[in-house]
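Visitor: Quick one: sequence plus predicted model below, questions after.
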Amino acid sequence: HSMNADEDQVKARLAQLRCHFTWKLLIEDTELSDLENRVFDEIEFLDTKFNVGIHNLLAYVKHLNGHNKEALESLKEAEDLMQAEHAGQSDAMKLVTWGNYAWLYYHMGRLADAQIYLDKVENTCKKFASPSCYTMECPEMDCEEGWALLKCGGKNYERAKACFEKALEVDPENPEFSTGYAIAVYRLDGFNKTPHVDEAFCVQPLKRAIRLNPEDAYIKALLAVKLQDLGQEAEGEKYIEEALANTSSQTYVFRYAAKFYRRKDSIDKALQLLKMALRATPSSAFLHHQIGLCYRAQVYKISKTAGWQPRGRDRENIDRIARLAISHFEFALEQKPTFGIVYIHLADMYIQAGNNRKAEDAYQKLLCMKSLEEENMQEIYFRYGRFQEFQKKSEADAIIYYLKAIKIEKPSWVRDKSISSLEKVVLRKLQRNPEDMESLSILGFTYKLKGEMNKALEYYERALRLAAD
């Protein structure tokens, strides 16, 4: 009986475990160092009862980075925490930790050690009369999977939400499950910005999580930002003040409080909070992006006050502040090269600083990114179209990118803006040359999109007559 047969058997058992190695966490290679930083920050600054899981995730990330010895140390820390903190702790957490041990030993070629941990899992599953020897179905396990998915970036959020939903079906009043669910829905809400929906989908879950976790300042800060989105700024500010009065998870509360004050136009207050947070987590891509946005707001303020024609002292201030914004955006992108929206904001600031070549570079990086969602592409095409129209003075390229944005049929304010921008460019072209066949048919197309069929037909017919001549 050969070694290979053993290995196949172990592999078949490993595949049945529920742990970080089997949860199909979608993580791009370029996101790994940022993820590792975020996990370290969370271990240090987020006051949670859920630290065993985050040490497990850290072990998995270290393994992905090829550091198996260090990964074992992180699992050891998770084990020590389990023994220290949670005498009556859920078995789900033990199973996840043991599962990760088994996988790690397997990858290190230590099959006997892997088998020891497989046996531990098997004994626990037997104790709970689980139908499978190596898989445990329980809401705590769904919750652990949810936290792991939630930490690994946007492509995992839908699945994270589903995990917490499944856990809540079994135990609807569980404070931890409701927190995870509320955070997942909050983040998904941030993605699906549709203008016509009252998108307060996450307000109820957040309020419920607060009721069940009255001490959790982090969720209060999220709710505040959401209420502000919905035009309920005064109510939001009450939650921000409550969250700031509490010292728990302060570094994280500062982030969202700063976002709140920046959008309320209290830029100085926002910057003060962000700089305090930065002292704790200096490599946070989120913080550098937020600081950059504060400087960007200052640039636009000066520019607007100067009637968009800044000269002299105004021009100098814009150049100086734009440079600050640029340095923070670039730092955020070094930390997290997949942080799409930051490229748009970076290009903005290069345009303000009069450097179109660098702005073009930022757009090119974005246009080459594989992993962007459709609605993000819609906005990128629109912004790049504006760049072509106003900075590059190329109507032809502007038209191409507005059309690309419109082709993505998801309804959004960006798509509406793309349609009206396209219409303006084409009308300008027709003023110069009323016989321009292409412009006539594109104008017909924009009317068709707006549902004005008679006008659409009129322009299509004019284009066709010209074609026939």
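Guide: Perfect, I can see it now.
Visitor: C-alpha only now, for contacts and for neighbours.
Guide: Will do.
Visitor: how many neighbours does residue 213 have?
Guide: If you count neighbours by other CA atoms under 10 Å, residue 213 ends up with 17.
Visitor: and it, what is it in contact with?
Guide: Taking CA atoms under 8 Å, 6 or more residues apart in numbering as the definition of contact, the neighbours of residue 213 are 175, 179.
Visitor: before we move on, what about the one 5 residues further on?
Guide: Residue 218 makes contact with 243, 248-249, 252-253 under the criterion CA under 8 Å, 6+ apart.
Visitor: of all the residues you listed, which comes closest to residue 151?
Guide: Proximity to residue 151 was ranked across the contacts of residue 218 by CA to CA; first place goes to residue 252, at 14.3 Å.
Visitor: Quick one, which of the contacts of residue 218 are buried?
Guide: Applying 16 or more other CA atoms under 10 Å to these, the neighbour count classes 243, 248-249, 252-253 as buried.
Visitor: residues near residue 427, how many?
Guide: Using other CA under 10 Å as the criterion, the residues surrounding residue 427 number 17.
Visitor: I misspoke; the intended subject was residue 454.
Guide: Using other CA under 10 Å, residue 454 has 12 neighbouring residues.
Visitor: mind listing what's buried in the helix or strand it falls within?
Guide: Assigned by DSSP states H and E, residue 454 falls within helix 453-468. Residues 455-460, 462-463 are the ones in helix 453-468 that count as buried (16+ other CA under 10 Å).
Visitor: Out of the buried ones among the contacts of residue 218, which sit inside helices?
Guide: Using DSSP state H, the members of the buried ones among the contacts of residue 218 that fall in helices are 243, 252-253.
Visitor: quick one: which of those is nearest to residue 25?
Guide: Residue 25 lies nearest to residue 252 out of these, by CA to CA, at 23.7 Å.
Visitor: Comparison target below:
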Amino acid sequence: MPDGSKTDLLLAKAEPISNGGDPLVDEGKAVDVIYLDFSKAFDTVSHSILLENLAAHGSDSSEQLKEELDALQCHFTWHLGVIGHAGPTHVLQKLAVEIKHTAHQNQAVLLGLQAYLYHLKGQNREALQSLKDAEEHETQDEQQTSTAGSLIIYGNYAWIHYLQGSYEEAQRYLKLIQQLWPPPLDARLIPYIQAQKGWSLLAIRARNGERARECFEVALMLEPENTYFRAGLGMALYFSWSYFWYPDIARKAIIQLERTVLEQPNNYRAKIYLAKLLEHVDIKRSINLIEESAEKSSDPDVLRISAMFWQRRSAERTIKILQRALQQDPGYHLLYQVLAKYYKIQWLNAKEEDKKNILEAAINELKQIVQKHPDLDILFVKLQLAEFYGVRDPAQEEMIYKELQEKRDTLSPKGRQALDLYWGKFFLHKKRSIHEAKVKFMNGYKIPMLTEERKECGWRLIKMARYCSSDDADVIYHFMQETDRHLPAEFAGIGLDGWWEPWAGESRVFFLQS
């Protein structure tokens, strides 16, 4: 057991939320904070129920209940960055694959995350079922992992009942938590709570990599030899690199993941992430890791990344791996996104006499996917289908963009950037309207999320500036400078010159041609 001073330090680093503090917020780095104030309860339950409960319990007692809930460690208090940044539907579909194929000790916390996401969609019955499933899994875990998992699950129960207006039920779970884990919280639980928070952050999106990294570093301060925590740190570093592309993060990620693949030879997610990091460092080793992972893993996400690696190298391998992945999980929406990109690369690189056949095959298959899976988040498949339609009928392409524009408010920031990018390219190449193309690229660039789509919007604006009048070029450069000046702190150090480094060589040619 650590001494008192070190325990205090760890508790501070573990981001306690009873006082509303979050180191990332204090440093001005977090732009994804969800402020769960009392008024937000009106978004998830009818006014009449809330008013009845307020009359029965009084606003003071409900405010006190809210303060106690805010002090819990659970998915409702971790500011995971879903609202306004990643659509719950997309994350739920991605999470279903994660739960099925993840390491056993992660399943309970991921089911708790699933409950939180269902709640955001207003599906509270499904949310409560996910928590029941989580309870079953956490009883099979090691003692400390199980205890931390129970604390998180009961916290989620309390929050869901509170937001439904069931204050007595919420209070019951709070009392249960206080009985099982009377304050102060056992310091031995801190690393396991932080690790579960880290895994939850990673399950949402790559942008959370740095916050997840902090969680696993805190966990490793108390248990430096825990291979489970080390694997989490390696993956957090990989996710951080995939978002920011900083070379120093890549080097640290390689060191951690090299250790993980030695300690956990069946951890194919660690192996496929290491392969991606080594792609421009040691291509031979990278290929060996990718081939091993594709051959031995049944995880659709591992197979998806393997297929993406082979897209520009071997059409036969790409389609074979994708077919295997779709057999494992035909509902995994990101596989269809890879398939759409595969068709585009095939069409771009085909001989002139073969282009028509590839185009027809692509349109037929992507059209069937869209019709067969209306509930999947497959925006990028629709955009690629639109682009293929535009080869033979530009009006049909624009019609799809207009239909998607009507649903713009339901799209994620990345989705809105992608729509602006594709529509901008349509105006540029099909309508020959530089002004309308510029407006679309500017719209995409204004959305403050670091994505491939935003970068390409910026690159196309710079290319436009090189070929237009000096006055028009000045307008573009001024717009980009002013936009960048107001970006969140996380964009610091990301310059235009470094944008295309990850797409060196043939990958960059793809963007230039598209």
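Guide: Sure thing, it's come through. These figures come from a predicted structure and were not determined experimentally.
Visitor: Could I get the TM-score for this pair?
Guide: The TM-score (TM-score structural alignment, normalised by the length of structure 1) is 0.73; 416 aligned residues with a CA RMSD of 4.1 Å.
Visitor: mind putting the buried ones among the contacts of residue 218 of structure 1 in JSON lines, distance to residue 222 of structure 1 included?
Guide: Written out in JSON lines, the entries for these read as follows (distance: CA to CA, whole Å):
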{"residue": "243", "distance to residue 222 of structure 1": "10"}
{"residue": "248", "distance to residue 222 of structure 1": "14"}
{"residue": "249", "distance to residue 222 of structure 1": "13"}
{"residue": "252", "distance to residue 222 of structure 1": "10"}
{"residue": "253", "distance to residue 222 of structure 1": "8"}
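Visitor: State the pair within these that is farthest apart.
Guide: Farthest-apart pair in these is 243 and 252; separation 10.2 Å (CA to CA).
Visitor: Next, residue 369 of structure 1: secondary structure please.
Guide: Residue 369 of structure 1 falls in the coil class when you classify it by DSSP: H, G, I helix; E, B strand; the rest coil.
Visitor: How many residues are close by it?
Guide: Residues contacting residue 369 of structure 1 under the criterion other CA under 10 Å number 12.
Visitor: Residue 303 is in contact with residue 310 of structure 1, correct?
Guide: Yes. Look at residue 310 of structure 1 against residue 303 with CA atoms under 8 Å: they come within range, at 5.9 Å.
Visitor: When the two are compared, which one has more neighbours?
Guide: Set side by side, residue 310 of structure 1 and residue 303 show unequal neighbour counts under other CA under 10 Å, the larger going to residue 303 at 19 against 16.
Visitor: how much space is there between residue 453 of structure 1 and residue 459 of structure 1?
Guide: Between residue 453 of structure 1 and residue 459 of structure 1 the computed distance is 10 Å (CA to CA, to the nearest Å).
Visitor: now do residue 302 of structure 1
Guide: According to CA to CA, residue 302 of structure 1 and residue 459 of structure 1 sit 43 Å apart.
Visitor: give me the stretch of structure 1 that stretch 271-278 of structure 2 matches.
Guide: Taken onto structure 1 by TM-score structural alignment, stretch 271-278 of structure 2 occupies residues 220-227 there.
Visitor: Which one of the contacts of residue 218 of structure 1 is nearest to residue 262 of structure 1?
Guide: Nearest member of these to residue 262 of structure 1, counting by CA to CA, is residue 253, at 14.1 Å.
Visitor: List the buried residues in the helix or strand residue 328 of structure 1 falls within.
Guide: With the criterion set as DSSP H and E, the secondary-structure element containing residue 328 of structure 1 is helix 312-335. For helix 312-335 of structure 1, the neighbour count (16+ other CA under 10 Å) marks 314-315, 317-319, 321-335 as buried.
Visitor: helices or strands up against it?
Guide: On a contact count with 3 or more CA pairs under 8 Å, 6 or more residues apart in numbering; DSSP states H and E, helix 312-335 of structure 1 meets helix 285-305, helix 340-352.
Visitor: And the contacts of the shortest one?
Guide: So that's helix 340-352 of structure 1. Residues from elsewhere that reach helix 340-352 of structure 1 (CA under 8 Å, 6+ apart): 289, 293, 296, 318-319, 322-323, 325-326, 329-330, 332-333, 356, 358-360, 362-363, 365-366, 372, 376, 380, 383, 391.
Visitor: go again using 7 Å as the cut-off
Guide: The list of residues contacting helix 340-352 of structure 1 from outside it, by CA atoms under 7 Å, 6 or more residues apart in numbering, reads 289, 296, 322, 326, 329, 356, 358-359, 362-363, 366.
Visitor: Counting neighbours, which of the residues you listed comes out on top?
Guide: For the contacts of helix 340-352 of structure 1, the largest number of neighbours (other CA under 10 Å) sits with residue 329, at 28 neighbours.
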